[in-house]
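> just to be clear, the model below is a prediction. Sequence and coordinates:
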Amino acid sequence: MRNPYAPGAGQRPPELAGRDRELQQFEVVLERVARGRPERSMVLTGLRGVGKTVLLNTFKSMAMQRLWGTGKIEARPEQSIRRPVSAAMHMAIRELAPRHRAPERIEEFLGVLKAFAMRDPAAAKGTSHWSPAIDVPATRGRADSGDLEIDLTELFVDAASVATDLGVGVALFIDEMQDVQPPDISALCAACHELSQSGGPLIVVGAGLPHLPSVLSASKSYSERLFRYARIDRLDRDAADLALIAPAEREEVEFTPEALDALYEAADGYPYFVQAYGKVAWDVAPKSPITVEDVKVASPEAEEELAVGFFGSRYERATPAEREYMHAMASVGDEPVPTSEVAERLGRKPSSLSPARDSLIKKGLIFSAERGLIAFTVPHFGRFLRAQPL
């Protein structure tokens, strides 16, 4: 019952260790925007399980503490961002509205937001009529052209204007940003570019897989200069130990040094794994301190839980052809592997494997590390696959 560890998707660990640099970077962004200084939007990248969503949620809390307007969406590959962005911006402005001295300015923006939302292409075709719950008439001639790049830019500029009146900012947080459709990514970059030139206090903070920077640069060449990129990786030894020790100390429990050695070797510094192994080790240990013997007993159970929940759930989404492709990748190695070598292992031409590879990329199971190289989005996935029969 007192177990402090929390392995979960986007669930904040009891001790957010090893992320001081990123938190300080975002603190600088907030402070610069508050002072009216120009500042770039921010993008977090990394493998699954390194804590990108946790950081994104922490950033959102930091912005809210400064009384910013905030909204968050999770991108989906089959969905335009118009509708989710509408809902997120509605939430952000609702947070600001009670403090604004001119209710008509808020109503004016909500009219623009409603016009933006109702130009959803699915609704226009009659396939999914949708009208946001905004009790003002839609404004005509602003953010309603149907061209997302124009509309999003106008929406962001108007939202930034409302925030300027209050001397605060607006932040839009986008998780799984690599899944935003290419035309929408292009529109998002263009809107951020316009804001960076005008100095409006609105920022976009995205999180996604390691290939997100290449997705952005393929959309707009200036995206490399548009965002501040932060690569989120595994924890170093001190941070991984702190993530285990600090929550335990609050419950008056300790680890032996040998137990910490064994836990770091098992988790390899990945925050999700640190929580998973820590949780099971706590449950099996009869008393404090938790020893290396407790970790040895706990490891098979933790690995089984990861095999079902973290690895298995992803593996089950793959077709037989896709599984064959991933097994071939795993047999080559754990680092980014050449697509030509995967094809060689399967005795096939690389071109014939393109459909399986592209489908795996769309499912978020692999990514193109650079031209001709591919890698798993999930750490230790190769090790998991080598233990699975084909």
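Nice, thanks for sending it over.

> drop to CA atoms for contacts and neighbour counts, all remaining ones
Will do.

> first to last residue in stretch 11-28, what's the distance?
25 Å (CA to CA, to the nearest Å).

> isn't Ala190 up against Glu149?
Yes. With contacts counted by CA atoms under 8 Å, Ala190 reaches Glu149, the gap being 6.5 Å.

> who's more crowded, those two?
Using other CA atoms under 10 Å as the criterion, Ala190 and Glu149 rank with Ala190 on top: 22 against 19.

> which residues touch the more buried one?
149, 153, 220 (CA atoms under 8 Å, 6 or more residues apart in numbering).

> next, the buried residues of the helix or strand that contains it.
Following DSSP states H and E, one finds Ala190 within helix 182-198. Residues 182, 184-193, 195-196 are the ones in helix 182-198 that count as buried (16 or more other CA atoms under 10 Å).

> take a look at this one as well, against the first:
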Amino acid sequence: MDPIRNPYAPGAGQRPPELAGRDRELAAFDVTLERVAAGRPERSMVVSGLRGVGKTVLLNALRGQAVSRAWGTGKIEARPDQSLRIPVAQAVHAAVREVAHRHRDPDRVDAVAGVLKSFALRTELKDRKGFRWAPPSDVPAAKGRADSGDLELDLIELFTDVGELGRDLGVGLGLFVDEMQDVASAELAAICGAVHEVSQQNAPVLVVGAGLPHLPVVLSAAKSYAERLFRYVAVDRLPRDMADRAWLRPAASEGVDFEPAALDRLYELTDGYPYFVQAYGKATWDAAVENPVTVADVEEAAPEAEAELAVGFFGARYERATPAERDYMRTMAELGADRETEQVTTADVAKALARKPQSLSPARDGLIKKGLVFSSERGAVAFTVPHFGAFLRAQHA
């Protein structure tokens, strides 16, 4: 097939040509947007799942829905050891800018801009790391509003004011947070507290977060009521019919079809994980000689897809780990070989390495911090990347 016409898109956060299997989430968010804009009570939203299941793609699609309804939106990607205040200020500034030009009262817009500036300038010296940011506006910073230094209180005041600006226009404002599990616990608690307060005010403000499978647990640890504060959506691999849709519809737009046996083999190889669906789809298209695509084309393409995943998807993550962390992961892979989720206990890892569990805590914590493993329950760990255990076992072999 012509590689220029290849319709598949394996990329980090890159939207595939057919966003299969997410119709229910998109439809539910449509209802949420309409309810919030109409002044009805509604919860913010959290999306969680393994890497490669399309969390960022879904987060961006949800943001696109808000934009299409004339909402103001801003997005941040959380990072470990980085304060949220400046990224939130930048994202909220983007959201306000999207709606401010439609507002009929310039003084009201300037008042909100002043509050936003005061929020941004309240960054603690220890968090600045040589960088200080303020909205590019001549409006002076407001005094006594969103500048207390208490992040939760300041977020409440900021969200309240920008929400009122949106209410004047019959729309809302949305803050979209990717890699939310990397937000420090104290700042997660502040976000939860602010979302809780503005939701009680029916302010048209939504916070939509995306992160790894343990994100709901992290949120509950930050605020006990977080489990009731958000609507939680777990995204996973695609069922067979949705995976077929992800392969067939983009190909059909180019006048190409797949033999049923080819689809069978593709699903065996990918397990329906969206990133793998795109990676194998792309490699198979390039390997195919004629229409329709055959199982022989899939077999010919499989080594190429596997090699690309080994370098870009698995290998890059493995290289980030220290030698001790690699030993820990290889042991996890061996212990989880016969388990569907590949979740193992930390006690079993310590036993296999003939070490005391406490002595392995630095390696485990380092892997969690790097986003390579997660702990969904006490005393257990699992890989954040699907098929990572199989990759490590193949490397060891």
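That came in fine, so what should we check first? Source: prediction; values computed, not measured.

> please state their TM-score.
With the length set by TM-score structural alignment, normalised by the length of the first structure, the two chains reach a TM-score of 0.98; 390 aligned residues with a CA RMSD of 1.2 Å.

> show me where the stretch 251-397 of the second structure has its helices.
260-270, 274-287, 295-308, 316-319, 323-335, 346-352, 361-369, 388-396 (DSSP state H, counting those that start in this stretch).

> burial of the equivalent of Ser253 of the second structure over in the first structure, as a residue count?
In the first structure, Ser253 of the second structure lines up with Arg250, judged by TM-score structural alignment. Using other CA under 10 Å, Arg250 of the first structure has 10 other residues around it.

> ok, Arg250 of the first structure - contacts?
Contacts of Arg250 of the first structure (CA under 8 Å, 6+ apart): none.

> with Ala9 of the first structure instead?
Contacts of Ala9 of the first structure by CA under 8 Å, 6+ apart are 49, 53.

> matching it against the second structure, which residue comes up?
So, by TM-score structural alignment, Ala9 of the first structure is matched to Ala12.

> Ala307 of the first structure now?
By TM-score structural alignment, Ala307 of the first structure lines up with Ala310.

> what's Glu34 of the second structure aligned with over in the first structure?
Under the alignment (TM-score structural alignment), Glu34 of the second structure maps onto Glu31.

> any idea how far its match is from Ala92 of the first structure?
Taking CA to CA, one finds Glu31 of the first structure at 19 Å from Ala92 of the first structure.

> same thing with Thr45 of the first structure?
24 Å.

> for Phe367 of the first structure, same thing?
In terms of CA to CA, Phe367 of the first structure sits 33 Å off from Ala92 of the first structure.

> do the same with Leu216 of the first structure
Distance from Leu216 of the first structure to Ala92 of the first structure, by CA to CA: 25 Å.

> try Leu155 of the first structure
Relative to Ala92 of the first structure, and taking CA to CA, Leu155 of the first structure is found at 13 Å.

> secondary structure element for Arg245 of the second structure?
helix 240-252.

> helices and strands around that helix, which ones?
Judged by 3 or more CA pairs under 8 Å, 6 or more residues apart in numbering; DSSP states H and E, the packing partners of helix 240-252 of the second structure are helix 260-270, helix 274-287.

> which of those sits most buried?
Of these, the one with the most neighbours on average (mean count of other CA atoms under 10 Å) is helix 274-287, at a mean of 24.

> that helix packs against which elements?
helix 240-252, helix 260-270, helix 295-308.

> need the helices for the stretch 1-150 of the first structure, in chain order.
20-34, 52-65, 82-96, 103-117, 121-124, 148-166.

> could you tell me how far the next helix or strand after the last one lies from the centre of the chain?
Next in sequence after helix 148-166 of the first structure, counting helices and strands by DSSP H and E, comes strand 170-175. Counting by CA atoms, centre = their mean, to the nearest Å, strand 170-175 of the first structure is centred 11 Å from the centre of its parent chain.

> strand 170-175 of the first structure aligns to what range in the second structure?
Under TM-score structural alignment, the match for strand 170-175 of the first structure is residues 173-178.

> what's the mean distance for the matching stretch versus the first structure?
Using mean CA distance after the TM-score superposition for the first structure, stretch 173-178 of the second structure ends up 0.4 Å from its aligned counterpart in the first structure, as a mean over the superposed pairs.

> who touches the equivalent of Asp120 of the first structure over in the second structure in this structure?
Counting by TM-score structural alignment, Asp120 of the first structure corresponds to Thr123 in the second structure. Applying CA under 8 Å, 6+ apart to Thr123 of the second structure gives the contacts 85-86, 132, 149.

> list just the nearest of those to Arg231 of the second structure.
Nearest to Arg231 of the second structure out of the contacts of Thr123 of the second structure is Arg85 (CA to CA; 24.1 Å).

> what's the match for that closest one in the first structure?
Match for Arg85 of the second structure (TM-score structural alignment): Arg82.

> so that match is in contact with Ala115, correct?
No. Counting by CA under 8 Å, Arg82 of the first structure stays clear of Ala115, with 11.1 Å between them.
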